[in-house]
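[1] no sequence for this one, just the structure:
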């Protein structure tokens, strides 16, 4: 079975694939366009990609042997999930590999904001010595609002507690027992906006979260608040953020992700005061790159050679005939999951799924996954 490594992944991951009996690993020397990939897709069983290669419907349909697409990283915007599902192709990612890296970048940003480190550095490079201009604040005793308590949000909270911060958290899916273990206070968005000295975003981009931090929410915050987003671009309205920074309605902000990437050279963000910008460095550490490269390689080999699957974000592989029968149930299941999440209580720990009628004649696992996917959709992605 052929595995096509389309984007650069760690040598550790490549070596893992090359060592597996039964797999032929082909490593492309650069990112290929759709037109360049089409002629070589006929007998490919798996693809390993990062964010550069676009896995389109056309590519998937040109690969009748394709069984799995592995994303070395978290975001899968470059993969046509619907087309993959329709063709019985698994899409998996590596959500745990960059947790520490993104968490540490978030905390680095917080400390840089608190102590005006970028501004002080720029002043020194310019030949100045101006200690009074860069008086900062301490993290100790301050209140941190964490929006989203998944893997990364939870790790940020742990570190904040170690620094002596009070941590308030918003996440409709976190259980009280997990909140207690992390030593955080569960709170509403409104309460966090009113009380927090720092607010950090660790939520997925959805219709509900797009632009959720904007001029209206800024107006409810302290003028001394500092905002951070190392999660998904667009959750903070960039135009409103620039205006709030220029008007002094918030004290500072740090962004690693943007509404559109790469950030345009003439973006107003580049001229905003008290704003730290980095070019999406969340997973850019030696360790994180090794982790996600090895994880995606292991995920692909485990599935192709042993049938075991971790971190699938759509469904198990199905033959074409079964896939056609189960598709309506997958769509219905996801909608039912979304509805259940909106009607259910905060802190749900268990879902019970009962099958009846014709559904009992179909594989239950993909239907269950669709229900769970819909239910957790607003909370997953970190």
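    Structure's in. What do you need? Since we're looking at a predicted model, the values are computed, not measured.
[2] C-alpha from now on. contacts and neighbour counts both.
    OK.
[3] got a list of what residue 27 touches?
    By CA atoms under 8 Å, 6 or more residues apart in numbering, the contact list for residue 27 reads 4-6.
[4] Likewise for residue 298?
    Under the criterion of CA under 8 Å, 6+ apart, the neighbours of residue 298 are 13, 16-17.
[5] Just to check, residue 375 is in contact with residue 333?
    No. Assessed by CA atoms under 8 Å, residue 375 is found out of contact with residue 333, at 9.5 Å.
[6] most neighbours, which of the contacts of residue 27?
    Taking other CA atoms under 10 Å as the neighbour criterion, residue 5 ranks highest of the contacts of residue 27 with 24 neighbours.
[7] Which strands and helices lie in contact with the one helix or strand residue 168 maps to?
    Using DSSP states H and E, the element containing residue 168 is strand 166-170. Here strand 166-170 touches strand 143-147, helix 151-162, strand 185-186, helix 189-195, going by 3 or more CA pairs under 8 Å, 6 or more residues apart in numbering; DSSP states H and E.
[8] hang on, the earlier thing: could you identify which of the contacts of residue 298 has the most neighbours?
    Busiest of the contacts of residue 298 [other CA under 10 Å] is residue 17, holding 23 neighbours.
[9] Contacts only, for the closest residue to that residue other than its chain neighbours.
    Leaving out its chain neighbours, the residue that sits closest to residue 17 by CA to CA, 6 or more residues apart in numbering is residue 297, at 6.0 Å. Residue 297 sits next to 13-14, 16-17, 48, 70 when contact means CA under 8 Å, 6+ apart.
[10] Just name the closest of the contacts of residue 298 to residue 189, please.
    residue 13 (40.5 Å; CA to CA).
[11] which residues sit in contact with that closest one?
    Residue 13 touches 290, 293-298, counting by CA under 8 Å, 6+ apart.
[12] Verify the contact between residue 154 and residue 180 for me.
    No. Counting by CA under 8 Å, residue 154 stays clear of residue 180, with 11.6 Å between them.
[13] the strands in the stretch 251-382 of the chain, which residues?
    Here the stretch 251-382 of the chain has its strands, by DSSP state E, counting those that start in this stretch, at 252-255, 275-277.
[14] let's bring in a second one:
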């Protein structure tokens, strides 16, 4: 491809779109290539191999899709031709959005591609914890049910009716609202905590919006649905676990570093909370020696809350839809740095 200096126009030269991160095959890339061809763009597949290699790969890109790399300010400042940077997930903590905004580079995320799946996974973990499902399954598999019914009941412990319990939703954005809607039929009383949400909207969603401290103190299930940023990193630590009931469970399907994992392990060991349902971890994949693996009151899934056939298909195609929108002169649907709206030669709609 012909290389052009910044400011030069490209005549009869295809626009360059770089997809960074998890590999896909050429066969899998065919629909994406066809979509980009409609706006005169070509696709370059590039594995993430560190910052220096990434800078070389994206320096002359007209658009970039991030499917597993990291984009600090040093990389963003090198992207002198880029017209949009699309994060191939809901969370965009891998991108320095502040640096992108300073360069007037729009950042987009896939804000709604998997919200149904994540909400359902959070509720699945919540129900499994509340019903002590793993203890019940173990009673069958181990033969305890057959050998000693009284011992089985003691091991399972008491299970509370959901209509007597409180579900606390931390973060009341798209996913948090879906958790409330889908979980409302279970009979829970539902609390929500979000500093950016007007408490007056609570009743229309079937929730009461309260301060985080009250939510932690009153909830039997605490489920996390916040973006990872400097304000939310390790927002759940020892002081927060100390506020929770000893019978309460923590559910995390958003980002691992939201939780101080060492403090969580300590709270579980000391019986400060009853258990947890975790799809995400501070360090992934989880190490073989992580104490969480040996805790029978913890349900673990491998960062798969997003999984469904439809969500995976949307995850593959939506980033290219966003690129096509911008290269066609429109703002992306999932514009993250909204301060740029109206500042760029792009149209709404």
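    Okay, I see it. Quick caveat, the model's predicted, so the values are computed rather than measured.
[15] Please state their TM-score.
    Overlay of the two chains. TM-score (TM-score structural alignment, normalised by the length of structure 2): 0.79; 320 aligned residues with a CA RMSD of 3.0 Å.
[16] before we move on, back to that, so which of the contacts of residue 27 of structure 1 sit within strands?
    In strands, judged by DSSP state E, the following of the contacts of residue 27 of structure 1 are found: 4-5.
[17] Tell me if I'm right that residue 246 of structure 2 and residue 269 touch.
    No. Applying CA under 8 Å as the test, residue 246 of structure 2 and residue 269 come out as separate, 11.5 Å apart.
[18] Tell me where the stretch 101-250 of structure 2 has strands.
    Under DSSP E, counting those that start in this stretch, the stretch 101-250 of structure 2 gives strands at 107-109, 166-170, 189-193, 208-209, 221-224, 249-252.
[19] closest to residue 326 of structure 2 out of those?
    Per CA to CA, nearest to residue 326 of structure 2 of those: strand 107-109, 10.2 Å.
[20] Provide the aligned range in structure 1 for that closest one.
    The aligned range for strand 107-109 of structure 2 in structure 1 is 91-93, by TM-score structural alignment.
[21] Ok, stretch 124-134 of structure 2 next?
    Under TM-score structural alignment, the match for stretch 124-134 of structure 2 is residues 108-118.
[22] Off-centre distance for the matching stretch?
    23 Å (CA atoms, centre = their mean, to the nearest Å).
[23] Give me the buried stretch members for it, please.
    109-117 (16 or more other CA atoms under 10 Å).
[24] now stretch 286-297 of structure 2
    Counting neighbours by 16+ other CA under 10 Å, the buried set in stretch 286-297 of structure 2 is 292, 297.
[25] what does stretch 79-91 of structure 1 give?
    79-81, 83-91.
[26] Between all of these, which two are separated the most?
    Taking CA to CA, no two of the buried residues of stretch 79-91 of structure 1 sit farther apart than 79 and 88, at 14.0 Å.
[27] who touches the aligned partner of residue 270 of structure 2 in structure 1 in this structure?
    Under the alignment defined by TM-score structural alignment, residue 270 of structure 2 is paired with residue 247 of structure 1. Neighbour list for residue 247 of structure 1: empty [criterion: CA under 8 Å, 6+ apart].
[28] Residue in structure 2 paired with residue 287 of structure 1?
    Residue 287 of structure 1 maps onto residue 310 in structure 2, with residues paired by TM-score structural alignment.
[29] Check the secondary structure at the spatially most central residue of structure 2 for me.
    Centroid-nearest residue in structure 2, with CA atoms, centre = their mean: residue 254, separated by 4.2 Å. With DSSP: H, G, I helix; E, B strand; the rest coil as the basis, the three-state label of residue 254 of structure 2 is coil.
[30] returning to what we had before: what's the neighbour count on the match of residue 287 of structure 1?
    Neighbours of residue 310 of structure 2 using other CA under 10 Å come to 12.
[31] cool, residue 137 of structure 2 as well?
    12.
[32] now for the residue nearest to the centre of structure 2: what does it line up with in structure 1?
    Residue 254 of structure 2 maps onto residue 231 in structure 1, by TM-score structural alignment.
[33] next one: residue 87 of structure 2
    The equivalent of residue 87 of structure 2 in structure 1 is residue 71 (alignment by TM-score structural alignment).
[34] ok, now which ones touch residue 335 of structure 1?
    Counted by CA under 8 Å, 6+ apart, residue 335 of structure 1 has contacts 371, 374.
[35] ok, back up a step: tell me how far the match of strand 107-109 of structure 2 lies from the chain's centre.
    13 Å.
[36] Can you name the residues in contact with that stretch?
    Applying CA under 8 Å, 6+ apart, the contact partners of stretch 91-93 of structure 1 are 68-76, 81, 84, 296, 299, 310-315.
[37] And these, which of them are buried?
    68-76, 81, 84, 296, 299, 311-315.
[38] From residue 42 of structure 2, how far out is the equivalent of residue 189 of structure 1 over in structure 2?
    Counting by TM-score structural alignment, residue 189 of structure 1 corresponds to residue 212 in structure 2. Look at residue 212 of structure 2 and residue 42 of structure 2: by CA to CA, to the nearest Å, they are 47 Å apart.
[39] residue contacts, residue 327 of structure 1?
    Shown in contact with residue 327 of structure 1 (CA under 8 Å, 6+ apart): residue 86.
[40] actually residue 85 of structure 2, not the one I typed
    With contact set as CA under 8 Å, 6+ apart, residue 85 of structure 2 has these partners: 63-66, 105-108.
[41] If we use 10 Å, what do you get?
    Counting by CA atoms under 10 Å, 6 or more residues apart in numbering, residue 85 of structure 2 touches 17-19, 61-66, 71, 76, 79, 95, 97, 100, 105-109, 319, 322-323, 335.
[42] Next one: it from residue 117 of structure 2, what distance?
    Taking CA to CA, one finds residue 85 of structure 2 at 25 Å from residue 117 of structure 2.
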